[in-house]
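J.: coords below, sequence missing:
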């Protein structure tokens, strides 16, 4: 009896669009008949029953019970179902490719029915033609996706922003779970907001400060940002595409709004007086301006800069799932998203992937040159020499950890980076090398204090990653923690954005010294 009771997990879970089985009476009994649970069947995922009983909603392992009653599903003909909602950009252009890649790996045939933003995929066994799963896409916006997840109308949603505190509070109140939990969210792909002009526009670069002035309505002529005396027309994404991102607020009067980045780029490409802020994954036909800062820094949205969040306007796409158990098919698909094969699909689709890459010290020349040029009175040559000496012979990794604005908590991409790093460590990727967590800060306040703050953050990130390990024998790891405070800025300290970029923990790896 106790063994059976252990298969029952109590929880206050919201009803979900998970199966077409209508709520009907069922009785789930232990094989010896000693224990029975009666109620209305809410869902069956091929492995677990969810039943609304007088005790609340119970989740019961189907392998330990016998089902009787008109509501019992046909176990032989069961088809797993998954409803996906949220953002259209990756929902249309990326997730179908990932689903097809997963199907091929699993020996399944994926057939798309319909198109646009509402369509289905039927997955069937390639050998037997038996239907295995049905995946329904009902895409719209990130906000609508969170509403669907909270209301039990979706099991997986795609978002171009993090969950808001209000949305997360509602999710917990409705039994969906803590969506800030790393187990509930992951970064699906990386993108970036980039300034775009037509090919025959002669502008080569633009400062972050000037972009802000343009979006605030303070600039309407190219002459004010280093160009000719010509009118400047601003093009922006629709509000739902700017949620939670830089330049979410636009106060300029004469603005042309576009439903998606492809439409924006196509329009800007035809107008030499136009400027748009679009997504890096959808810039075909336009030309990207280099970003500059008032203190001499410049930024190009190359792959390594986007992965490491060194580029100022990185815009990740996220996947969120509820706190209750998804069908095995869906769980296997989520595991596939972390694989090298899936990350290759992400890259081929034009997005930034999560694969770990190394950046040799020889490619850090511009950063070190800026460190010397921007060193304040408190950063002495001895400290710069100490930093160069420590990093010599090491290679920087693309995973970088940054923090929420005005907080010591990691931002969403960095929490995803922690999970990715833990998976690499579990796989033995860092056996036989030294992995160093190196902290940096902005330049506000005394240099000694900034170095101490950066060191605390580096230790906190290391401890947070270690807490995520599942199989690693920690005695195999050779970890280091160091900090250089404000000695290696990535951006100007004259804005909140610049200071946020500078507050970071980098990963460096070097061969062990025997």
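T.: Perfect, I can see it now. Nothing here was measured: the structure is a model prediction, and the numbers come from that model.
J.: please make it C-alpha for all contacts and neighbour counts, starting now.
T.: OK.
J.: quick one: contacts for the spatially closest residue to residue 236 that is not a sequence neighbour?
T.: The shortest distance from residue 236 to any residue that is not its chain neighbour, by Cα to Cα, 6 or more residues apart in numbering, is 5.1 Å, and that residue is residue 257. When the contact criterion is Cα atoms under 8 Å, 6 or more residues apart in numbering, the partners of residue 257 are 235, 236, 237, 238, 264.
J.: what do you get for residue 244?
T.: Applying Cα under 8 Å, 6+ apart, we find residue 244 in contact with 161, 162.
J.: where's it, which helix or strand?
T.: With secondary structure defined by DSSP states H and E, residue 244 is part of neither a helix nor a strand.
J.: same deal with residue 42?
T.: Element membership for residue 42, per DSSP H and E: strand 36-44.
J.: show me what contacts residue 336?
T.: 102, 342.
J.: measure it to residue 99 for me?
T.: Note on residue 336: its distance to residue 99, by Cα to Cα, to the nearest Å, is 9 Å.
J.: and the comparison structure, right after this:
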């Protein structure tokens, strides 16, 4: 029996040794031989190894070690791979346009290759040496699938038309991917909006947000109730799981405690939705602003008579209530160097020009002179009353007339003083502009506005506090800015300049804002 036990132990030892040899497929050794780390290679970005060891996941600088084992990558023929998954709206046009712009700027040629089904890839080739340097691999899916791919380590970047949800955020944290809402884990790439669309021949030109909600919940089913012909309404939305469709339910239906009608035609891509709506005179859809054509967009109205249309400027300022930022989400691990360079490029002025040319709304700050504020000033005069009289409107004009409004605005999460996702990005963007000296020798005024719910004096105090909090956040983020070269002030006018009606939550949300006025 002794020999049998010994044979069994020997076999188990050999089995475990073989398993360890298979699992620990690389060994990293320092040049002096004093440090040695073995483990499973998880990734290599051309500079750093990422390996799973008995001590956990480690990232090791490749310049300081020698790699040995079957898993070691080739250092001479290394091609960076960046895997992207998520929104088809972003994958179809926007991301390819940015990759081509990045390649042109950095001396690379691009080669696009379809990979079948729901994917394609861009290969970047050095124009001089003709050597491949990177592959951008796309999985065209939905925002839901993009986050699922990231959590399964099958994607490096998520393309999303909505913010990450709490359950996804917690799951990412549990998997060691970090806080996905952090400034280095998420960013707004461009801006979009949810827009109601109809066929060109449909006589209806505008719809209230309330009636839009009632239509998509099934409460309204005939065009007569919206001022159209006696015909049933055919509803169209993007696929279940797409960020745009989820935003419709979260932001249009949920505030009214309404549920989506079962009689909705779904579309895999927003561009297909717009074409289907344009071909059906009785269709009503909600599409991406960037892909609304060939259908026609409806203007949003309120009971008080104010109206808001989606345009590049109203989306950029978030004055249009159904804005939908386009996000990139990144895990808490290093991307290959060329991937980091691409992300840096995507925030710069050259990329903003590419975003505009591709038909999307960029984030480059623009100035709007006071003489272009006609509709807003007309709304202010129409809304003037006993509490907010013409004397307050005159004070507003005295303060703002010498200045110009920046398209960079700040709004807040519902029921909170925390800036919303786009505004958090705007804080960082504005801080970087101050650090770069873009507003040196100028005047910078943070101006707070409120909704009309409650006493006017109290609303003005609330608006002033919001303006001060945004100012403080920007100045805190602008660590290297020469603030002595900029005149910075704070002002508030409360409910004196409404953007929308106060009879709905979406209208009050639009009116609660902080604007930037400059000279």
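T.: Nice, I can see it. No experiment lies behind these values; they were computed from the predicted model shown.
J.: hang on, the earlier thing: buried set for the strand holding residue 42 of the first structure?
T.: Counting neighbours by 16 or more other Cα atoms under 10 Å, one finds that the buried residues in strand 36-44 of the first structure are 37, 38, 39, 40, 41, 42, 43, 44.
J.: again with stretch 456-472 of the first structure
T.: For stretch 456-472 of the first structure, by 16+ other Cα under 10 Å, it's 456, 457, 458, 459, 460, 461, 462, 465, 466, 468, 469, 472.
J.: also stretch 103-117 of the second structure?
T.: Of the residues in stretch 103-117 of the second structure, 103, 108, 109, 110 count as buried by neighbour count, 16+ other Cα under 10 Å.
J.: host element of the first one?
T.: Which is residue 103 of the second structure. Short version: residue 103 of the second structure belongs to helix 95-106, going by DSSP H and E.
J.: check the mean deviation of that helix from the first structure.
T.: Overlaying the first structure shows helix 95-106 of the second structure at a mean distance of 1.1 Å from the equivalent residues (mean Cα distance after the TM-score superposition for the first structure).
J.: residues in the second structure matched by stretch 347-365 of the first structure, start to end?
T.: Residues 356-374 of the second structure are the counterpart of stretch 347-365 of the first structure, counting by TM-score structural alignment.
J.: and the matching stretch, end to end?
T.: Across its full length, stretch 356-374 of the second structure reaches 25 Å between end residues, using Cα to Cα.
J.: residues contacting that stretch, please?
T.: Here stretch 356-374 of the second structure has contacts from 93-94, 97, 190-192, 290, 312, 315-316, 349, 352-353, 355, 400-408, using Cα under 8 Å, 6+ apart.
J.: nearest to residue 31 of the second structure among the buried residues of stretch 103-117 of the second structure?
T.: Out of these, the one with the shortest distance to residue 31 of the second structure is residue 108. That distance is 34.0 Å, counting by Cα to Cα.
J.: the residue nearest to the closest one when sequence neighbours are not counted - how many residues pack around it?
T.: Distance criterion Cα to Cα, 6+ apart; nearest residue to residue 108 of the second structure, sequence neighbours excluded, is residue 126 at 4.7 Å. Number of residues near residue 126 of the second structure (other Cα atoms under 10 Å) recorded here: 16.
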